[in-house]
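Q: compute the structure for the input listed below.
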Amino acid sequence: MNQGWVYTDRITPAAAGLSVLDFYAARYRHSSRAVWRDRILSGQIRCDDVPLAPDDRLEQGQTLAYHRPPWQEPAVPLGFEVLYEDGDLMAIAKPSGLPVLPGGGFLTHTLLHQLRLRYPENPPIPVHRLGRGTSGVMVLGKSPLARSVLSRQLRDATATARDPQAAHPIRKTYRALVGVSDLPDEFTLTTPIGKVDYPALGYVYAASPTGLPSYSDGKVIQRRSDSTLVEVTIRTGRPHQIRIHLAAAGLPLLGDPLYGVGGLPLAVVPAADGTVPVPGDMGYHLHAYRLVLPHPRTQEPLEMLCPAPALLQPASG
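A: The predicted structure follows:
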């Protein structure tokens, strides 16, 4: 069991006048209206440490606190290998299954919490994310300079992504497994990615004509009788970009429980408890294989490699 958590919300003009129950049921659709009512009645929702009632009306500027009791988090792999480390940055091999940041049912079973436990004096901070089901190399900033420079370089890379001839100092390359395909040996995917409505969560990121520009450059590594092994280098860093781009091209990652052909969430019927597939669900095969970047202090090029799982390596013969 973890120690529980307090989630806070500040009431905006748009939410003023709503009842406490209406606010939480509309804003956090991962739980039903009945569940939120029970939480409110049990005193878990407070303002200035005073429990609220379901029908209490909200006022602009109030800060609400949801006191979530301790809960048992799902088991995940908590260890990780350090691939590179100096005074400014660290690169690690994140295992598939380990969330990077708290969210959903995860609080302490996250990479961020494990970093704080392992390095209590000065924990390294992730400067980019990998999905829970994605394994491979991640870079972390240890010094303020590294965090600032790497964050700026990632923003600059996204800003210049439209031009394939532009300098791309940070290059992130992944291995992925899709079904049998007629993909060309080399390809570029440019489907825009944005928020789309999704039951229970409110929204997920997916293919959207009104989304943000997104660019992925890929090549086929091996064509197999039952699958295709591809390598994808992303020029932008949109959420779940490779999963969405390959699905939009008609080739969802094998085992992906969320994204179907077209790059949109699969049509699902919620389970009896109201749950639906979410982006953090497992089953797909995606691995951050290579990360190339200039060192934030010296600008010398660095290449970090994390060997792919056997299924994402070319088969011999």
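Q: only C-alpha atoms for contact and neighbour calcs from this point on.
A: Noted.
Q: helices along the stretch 101-250 of the chain, start to end?
A: Here the stretch 101-250 of the chain has its helices, by DSSP state H, counting those that start in this stretch, at 111-118, 144-159, 241-248.
Q: doesn't His67 lie inside a strand?
A: Yes: per DSSP: H, G, I helix; E, B strand; the rest coil, His67 lies within a strand segment.
Q: tell me, what residue is most central in this structure?
A: Gly131 (4.0 Å; CA atoms, centre = their mean).
Q: isn't that residue right next to Val100, touching?
A: Yes: checked against CA atoms under 8 Å, the pair Gly131 and Val100 is within contact range at 7.5 Å.
Q: list the contacts of the residue nearest to Pro213 when sequence neighbours are not counted.
A: Nearest residue to Pro213, sequence neighbours excluded (CA to CA, 6 or more residues apart in numbering): Pro192, at 4.7 Å. Residues in contact with Pro192 (CA atoms under 8 Å, 6 or more residues apart in numbering) are Ala207, Ser208, Pro209, Thr210, Gly211, Leu212, Pro213, Ser214.
Q: tell me the one among those residues nearest to Ser135.
A: If you rank the contacts of Pro192 by distance to Ser135 using CA to CA, Ser214 comes first, at 21.5 Å.
Q: tell me how far that closest one lies from His245.
A: The spacing between Ser214 and His245, counted by CA to CA, to the nearest Å, is 9 Å.
Q: which one of the two is surrounded by more residues?
A: Using other CA atoms under 10 Å, the more surrounded residue of Ser214 and His245 is His245, with 29 against 23.
Q: end-to-end on stretch 233-253?
A: End-to-end distance (CA to CA), stretch 233-253: 16 Å.
Q: what's next to it, contact-wise?
A: 131, 157-158, 161, 168, 171-174, 176-179, 181, 189-191, 193, 205-207, 214-218, 232, 259-264, 279, 284-286.
Q: and for comparison, fold this next one:
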Amino acid sequence: MGMPSPLPVRDGVGATRLRVPVEGPWPTVGAFMAERFFHLDPKLLLDRFDRGEIVAIDGTPLARETPLGVHDFVWYYREPPVERQIPFDVEILHQDADLIVVDKPHFLPTTPGGKYLQNSALVRLRNALDIPELTPIHRLDRATAGLLMFSTRPVTRGAYQLLFEKRRVEKVYEAVSLLPEGWDPRTPALGGSALPLVHRNHIEKLRGQVCVQVDPAREPNAETLVELLGFDDRVLHTLLRPHSGRMHQLRVHLAELGAGILNDAFYPELLPEAPDDFARPLQLLARELRFTDPLTGAPREFRTRRLLQEAPARQ
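A: Have a look, this model is predicted:
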């Protein structure tokens, strides 16, 4: 269980926890934070100490002169950035006492981070439903649309999280790619292997890098079953069943097979950062979730109502 926050959820956003070093070149916690957040105006940051907005584990406000080494962690609320509004709604597909399942749109992050606070699925749902304890059970990339599950009660949250940790949830995605060069409709194949196929590799997320790395020399830790849904003279439509849940796994696997997902700015080539183009979403969709409910033992199945706009009309 994570360390409980001494501050309540505010406007749908939980407080941020920051580890403070025991020793270092900073005489005070204030000096450490001023250097840690060098991109902020140090006066504005230190003024937050004076207003009692930075607290210890027991909720006691800290002074800017608090010596280093007195506290291991501090908590504070992030100052909301000026956010670009994401003009798409989260649709609730199912809600009961323990579980909420939603259809997340493209471009909306699962949780607050970076440039987005209020424009995240978690914060929108907390505010709309007035459930401050709401927590995602798993994640979807900001660029990916589809099914996303949330826990409403801490007492039952671990049972659902364990399903994902033990790979007891069947996840099904679909994707649209440009038709690969040399595509032969008589013998459908990707990467030299006939469809359906299983693709495996070793994926690693390195700190400070936005793209994951593939290490062909290491034992595979990512596996995806790729099946053919359809195609036309322009695009390929595939069904993806990941056996593992590595970051960007499906995007990496299709790119390695020569069928990078349409509108992917990361794979197979990292493109320069650009504003979101809402008319060109990543053509990846979390389509289905199936599992046995850990509380009731009943089978559960959910399916998205969303469609990929680039999917071929003929299947």
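Q: so after superposing, what's the score?
A: Once superposed, the chains reach a TM-score of 0.72 (TM-score structural alignment, normalised by the length of structure 2), with 275 aligned residues with a CA RMSD of 3.6 Å.
Q: in ChimeraX, how would I select just the buried ones from the contacts of Pro192 of structure 1?
A: With 16 or more other CA atoms under 10 Å as the criterion, this ChimeraX line picks the buried residues out of the contacts of Pro192 of structure 1:
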select :207,208,213,214
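Q: list the contacts of the counterpart of Gln114 of structure 1 in structure 2.
A: For Gln114 of structure 1, the aligned position in structure 2 is Arg124, judged by TM-score structural alignment. Contacts for Arg124 of structure 2 were tallied using CA under 8 Å, 6+ apart; they are Gly12, Gln118.
Q: that older thread, overlap of the contact sets of Ser214 and His245 of structure 1?
A: In terms of CA under 8 Å, 6+ apart, Ser214 of structure 1 and His245 are both contacted by the residues Leu189, Thr190, Thr191.
Q: my read is Arg48 of structure 2 is in a helix, agree?
A: Yes: remark: Arg48 of structure 2 belongs to a helix, assigned using three-state DSSP.
Q: apart from its neighbours in sequence, what residue is nearest it?
A: Closest to Arg48 of structure 2 by CA to CA, 6+ apart is Ile54, at 6.7 Å.
Q: how about Asp232 of structure 2?
A: In space, Asp232 of structure 2 is closest to Pro312, 6.0 Å off (CA to CA, 6+ apart).
Q: is that neighbour in contact with Phe231, as I believe?
A: Yes: at 5.9 Å, Pro312 of structure 2 counts as touching Phe231 under the criterion of CA under 8 Å.
Q: those two - which one has more neighbours?
A: Phe231 (20 against 17).
Q: can you pull the contacts of Pro265 of structure 1?
A: Going by CA under 8 Å, 6+ apart, Pro265 of structure 1 touches Tyr198, Ala206, Leu258, Tyr259.
Q: give me that answer again for 6 Å
A: Leu258, Tyr259 (CA atoms under 6 Å, 6 or more residues apart in numbering).
Q: again with Ile125 of structure 1
A: Leu140, Gly141.
Q: could you dump the contacts of Pro192 of structure 1 to JSON lines with distance to Thr236 of structure 1?
A: Listed next are these as JSON lines, based on distance: CA to CA, whole Å:
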{"residue": "Ala207", "distance to Thr236 of structure 1": "14"}
{"residue": "Ser208", "distance to Thr236 of structure 1": "16"}
{"residue": "Pro209", "distance to Thr236 of structure 1": "17"}
{"residue": "Thr210", "distance to Thr236 of structure 1": "16"}
{"residue": "Gly211", "distance to Thr236 of structure 1": "13"}
{"residue": "Leu212", "distance to Thr236 of structure 1": "10"}
{"residue": "Pro213", "distance to Thr236 of structure 1": "8"}
{"residue": "Ser214", "distance to Thr236 of structure 1": "6"}
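Q: narrow the contacts of Pro192 of structure 1 to those in strands?
A: Counting by DSSP state E, the contacts of Pro192 of structure 1 place Ala207 in strands.
Q: and which of the contacts of Pro192 of structure 1 is nearest Val139 of structure 1?
A: Nearest to Val139 of structure 1, judged by CA to CA, of these is Ser214 at 21.4 Å.
Q: how close does the closest one sit to Cys306 of structure 1?
A: 25 Å.
Q: hang on, the earlier thing: of the helices of the stretch 101-250 of structure 1, which is nearest Pro13 of structure 1?
A: Across the helices of the stretch 101-250 of structure 1, closest to Pro13 of structure 1 is helix 144-159 (CA to CA), at 31.5 Å.
Q: what comes up buried for that closest one?
A: Buried residues in helix 144-159 of structure 1 (16+ other CA under 10 Å): Ala146, Arg147, Val149, Leu150, Ser151, Gln153, Leu154, Asp156, Ala157, Thr158.
Q: what does it contact?
A: Against helix 144-159 of structure 1 from outside (CA under 6 Å, 6+ apart): Asp88, Gly141, His168, Thr236, Pro296.
Q: how much space between the residue nearest to Ala189 of structure 2 when sequence neighbours are not counted and Tyr267 of structure 2?
A: Take Ala189 of structure 2 and drop its neighbours on the chain: the residue closest to it by CA to CA, 6+ apart is Leu195, 5.1 Å away. Look at Leu195 of structure 2 and Tyr267 of structure 2: by CA to CA, they are 21 Å apart.
Q: and Thr296 of structure 2, by the same measure?
A: Thr296 of structure 2 is 41 Å from Tyr267 of structure 2, by CA to CA.
Q: between the two, which is the more surrounded one?
A: Comparing Thr296 of structure 2 with Tyr267 by other CA under 10 Å, the one with more neighbours is Tyr267, at 20 against 7.
Q: excluding its backbone neighbours, what's nearest the equivalent of the more buried one over in structure 1?
A: Alignment note (TM-score structural alignment): Tyr267 of structure 2 maps to Tyr259 of structure 1. Leaving aside its chain neighbours, Tyr259 of structure 1 sits nearest to Pro265 (4.6 Å; criterion: CA to CA, 6+ apart).
Q: swap in Arg290 of structure 1?
A: Closest to Arg290 of structure 1 by CA to CA, 6+ apart is Leu305, at 4.7 Å.
Q: how about Thr224 of structure 2?
A: In this structure, Thr224 of structure 2 finds its nearest non-sequential neighbour in Pro242, 4.2 Å apart by CA to CA, 6+ apart.
Q: map Phe107 of structure 2 across to structure 1 for me.
A: Aligned partner of Phe107 of structure 2 by TM-score structural alignment: Gly97.
Q: residues contacting that match?
A: Contact analysis of Gly97 of structure 1 by CA under 6 Å, 6+ apart lists Val76, Arg132, Gly133.
Q: if I look at it, how far off is Leu253 of structure 1?
A: 16 Å.
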